[in-house]
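missing the sequence, but the structure's below:
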């Protein structure tokens, strides 16, 4: 299939009087090789239903359509949402495309026109990448895998393991839902406008959450408390959450966690155990 190149993207942008905005995190991919690479690394099967967030002018969408049974593109910008089916039709690829003009942060399964997505593939706006990923993993349990392009720093945070300097709340919460790994770097020049940061690919493979009697909300509450003051020991950081420093120490020891450790040293299973033993 013929994909969008730099010239066609600029023609489309002029037609729509489009000026990419930082507010919406709009950096459009103009390199066909990059979108082909994304689709290849995403490892889609012909029966996959892909949800794409922020399709923009359709660079990645056009590459996804031949590789999946259905592509559900969620676009917050009404002008772009209106244009995308037209662009797909012009490239003879509109048969399995559904475009939904909505905020991905508020989307639910009921909003997806009867489609049940199995894969997330997207060039995510930098400013909302983490909350969008966590929202979709929570809201759409049918998602079994994903490949997202995000700011390199965000990719590092999402894929970080315990002990890493960038391990934090996004790392732990993403690990609740999925095995998260870096899947390669992406240079700046494949975008228009060119961002002032590098990007990276992140792969997601759904897995069961830790076996625990605590709810996801209860576990995430511990995570938030532990990293709110990440330089403090868990005994100190969790004192308000548990009630007192002594209660925090008792809870941590009951969970098999050293009270002198810090949140950055614990995996999601340890946080789940702590939540189970809250006084």
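Received the coordinates, thanks. Keep in mind that what you see is a predicted model, and the values were worked out from it rather than measured.

drop to CA atoms for contacts and neighbour counts, all remaining ones
Noted.

so residue 9 touches residue 57, yeah?
Yes: in this structure, residue 9 is within contact of residue 57 by Cα atoms under 8 Å, at 7.1 Å.

neighbour count winner among those two?
Legend: neighbour count by other Cα atoms under 10 Å for residue 9 and residue 57, higher for residue 57 (26 against 18).

quick one: contacts for that one?
Neighbouring residues of residue 57 by Cα atoms under 8 Å, 6 or more residues apart in numbering: 9, 12-13, 28, 80, 83-84.

report the secondary structure state of residue 10.
Recorded secondary structure, residue 10: helix (DSSP: H, G, I helix; E, B strand; the rest coil).

that one: neighbouring residues, count only.
16.

ok, now how distant is it from residue 149?
21 Å (Cα to Cα, to the nearest Å).

try residue 257
35 Å.

of these two, give the one with the bigger neighbour count.
residue 149 (24 against 19).

could you check how far the strand or helix carrying the more buried one is from the centre of its chain?
Element membership of residue 149 [criterion: DSSP states H and E] is strand 145-151. Counting by Cα atoms, centre = their mean, to the nearest Å, strand 145-151 is centred 6 Å from the centre of its parent chain.

ok, second structure coming up, stack it against the first:
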């Protein structure tokens, strides 16, 4: 019979569990706040599920928003990917590299090119300068509930090279992002997200995998970039202005709702009819390609369409 001292030590987990998350938070004096939308993931199995559904492979360049104490970050690096983590909380941003070095020292095997880089910034204020040469291609994030859609739209516009990813968001928001025209959830976020690619609900997660436990359910939403862009930046800006106007007055017919962007009633009706859209349609009936068609029809009838979205 082997002596107790000869027994093999249990394999050390490379991810954070409930005990490690709470110990880290206590040591840092961190209490999750609603203001920053902080709900920390405490279940390694869920972390690995998210990474798997996101399709993260070794060598991928991932951008993560709101890494917090590092639960999801370590799941991504465990899969062999490089991570640029954007964190607004200065205490968490400063600690993340120390946690990763303790849990997964192999990330820093090449000190000249570590596989984890932390950017201290509000995600809504991240610029190309923050990203430097990181060149992210996949987005994986547990997005703060209170600003998930604005962050998502900002990153999609900022990083057109994103080929796909997976975000965890409040269930209501997730269904809105993935909704198609004519559904009750379809709205401005749905139409704008569709400009960039295809979105679908990839799974659900239990409230119990978070600390603190949130008062709402969450879903996983996957993204795959379009094979070809729908249009150029000028067309996107005008199309999004039309989407904003339409859903700001979604009970009105488009011939009324779109006048703030398209001009007079006559100009608005002309653009709608030229695009093959009935002036009596309403916002939720149109796909993003319909809105693009209206933008292009209007652009053909004005010498400076960009002036309408400045």
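Ah, there it is. If you're wondering where the values come from, they're calculated on a predicted model, not measured in any experiment.

rewinding a little: closest to residue 244 of the first structure among the contacts of residue 57 of the first structure?
residue 28 (49.8 Å; Cα to Cα).

just give me the match in the second structure for that closest one.
Aligned counterpart of residue 28 of the first structure in the second structure: residue 40 (TM-score structural alignment).

distance of its match from residue 20 of the second structure?
11 Å.

got the contact list for stretch 209-218 of the second structure?
For stretch 209-218 of the second structure, using Cα under 8 Å, 6+ apart, the contacting residues are 32, 39-43, 46, 168-171, 174, 204-207.

residues in the first structure aligned with that stretch?
Under TM-score structural alignment, the match for stretch 209-218 of the second structure is residues 190-199.

buried residues, that stretch. List them.
190-193, 195, 199 (16 or more other Cα atoms under 10 Å).

then stretch 67-86 of the first structure?
67-76, 80-81, 83-85.

how about the helices of the second structure, start to end?
18-28, 44-53, 71-78, 90-103, 128-131, 148-158, 171-178, 188-196, 233-248, 254-257, 259-262, 265-274, 288-300 (DSSP state H).

the fifth one corresponds to what range in the first structure?
Following TM-score structural alignment, the aligned partner range for helix 128-131 of the second structure in the first structure is 109-112.

so for that stretch, what gets flagged as buried?
Those would be residue 112, for stretch 109-112 of the first structure by 16+ other Cα under 10 Å.

which outside residues touch it?
72, 100, 115-116, 139-140.

turn those residues into a markdown table, columns for distance to residue 233 of the first structure.
As requested, the contacts of stretch 109-112 of the first structure are exported to a markdown table (distance: Cα to Cα, whole Å):
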| residue | distance to residue 233 of the first structure |
| --- | --- |
| 72 | 44 |
| 100 | 46 |
| 115 | 46 |
| 116 | 43 |
| 139 | 33 |
| 140 | 35 |
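
of the residues you listed, which belong to strands?
72, 100 (DSSP state E).

and of the contacts of stretch 109-112 of the first structure, the nearest to residue 220 of the first structure?
residue 139 (15.6 Å).

the closest one -> the second structure?
So, by TM-score structural alignment, residue 139 of the first structure is matched to residue 158.

distance of that match from residue 143 of the second structure?
Residue 158 of the second structure is 17 Å from residue 143 of the second structure, by Cα to Cα.

neighbour count for the two, which is higher?
residue 143 (23 against 13).

residue 223 of the second structure versus the more buried one, what's the distance?
Residue 143 of the second structure is 14 Å from residue 223 of the second structure, by Cα to Cα.

also residue 264 of the second structure?
38 Å.

these two: which is more packed in?
residue 223 (25 against 14).

so the more buried one makes contact with residue 201?
No: the criterion here is Cα under 8 Å, and residue 223 of the second structure misses it with residue 201 at 9.3 Å.

distance from the chain centre to stretch 40-52 of the second structure, please.
On Cα atoms, centre = their mean, the centre of stretch 40-52 of the second structure falls 17 Å from the chain's centre.

list the buried residues of that stretch.
Applying 16+ other Cα under 10 Å to stretch 40-52 of the second structure flags 40-44, 46-48, 50-51 as buried.

try stretch 173-183 of the first structure
Quick answer for stretch 173-183 of the first structure (16+ other Cα under 10 Å): 173-178, 180-183.

ok, average deviation of that stretch from the second structure?
Superposed on the second structure, stretch 173-183 of the first structure shows a mean distance to its aligned partners of 0.8 Å (mean Cα distance after the TM-score superposition for the first structure).

list the contacts of the counterpart of residue 269 of the first structure in the second structure.
Here residue 269 of the first structure is matched to residue 289 in the second structure, going by TM-score structural alignment. Residue 289 of the second structure makes contacts with residue 230, as judged by Cα under 8 Å, 6+ apart.

repeat for residue 179 of the second structure
Taking Cα under 8 Å, 6+ apart as the test, what residue 179 of the second structure contacts is 185-187, 190.

measure how buried the residue mapped onto residue 121 of the first structure from the second structure is and give me the count.
In the second structure, the residue matched to residue 121 of the first structure (TM-score structural alignment) is residue 140. Residue 140 of the second structure has 28 neighbours, counted by other Cα under 10 Å.

and residue 140 of the second structure, what does it touch?
Residue 140 of the second structure touches 51, 54, 62-65, 165-167, counting by Cα under 8 Å, 6+ apart.

adding distance to residue 128 of the second structure, write those residues out as JSON lines.
Formatted as JSON lines, those follow (distance: Cα to Cα, whole Å):
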{"residue": "51", "distance to residue 128 of the second structure": "25"}
{"residue": "54", "distance to residue 128 of the second structure": "23"}
{"residue": "62", "distance to residue 128 of the second structure": "15"}
{"residue": "63", "distance to residue 128 of the second structure": "13"}
{"residue": "64", "distance to residue 128 of the second structure": "15"}
{"residue": "65", "distance to residue 128 of the second structure": "15"}
{"residue": "165", "distance to residue 128 of the second structure": "19"}
{"residue": "166", "distance to residue 128 of the second structure": "21"}
{"residue": "167", "distance to residue 128 of the second structure": "21"}
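
so how far is residue 232 of the first structure from the residue lying farthest from the centre of the first structure?
Residue farthest from the centre of the first structure, counting by Cα atoms, centre = their mean, is residue 246 at 37.3 Å. As judged by Cα to Cα, residue 246 of the first structure and residue 232 of the first structure stand 15 Å apart.
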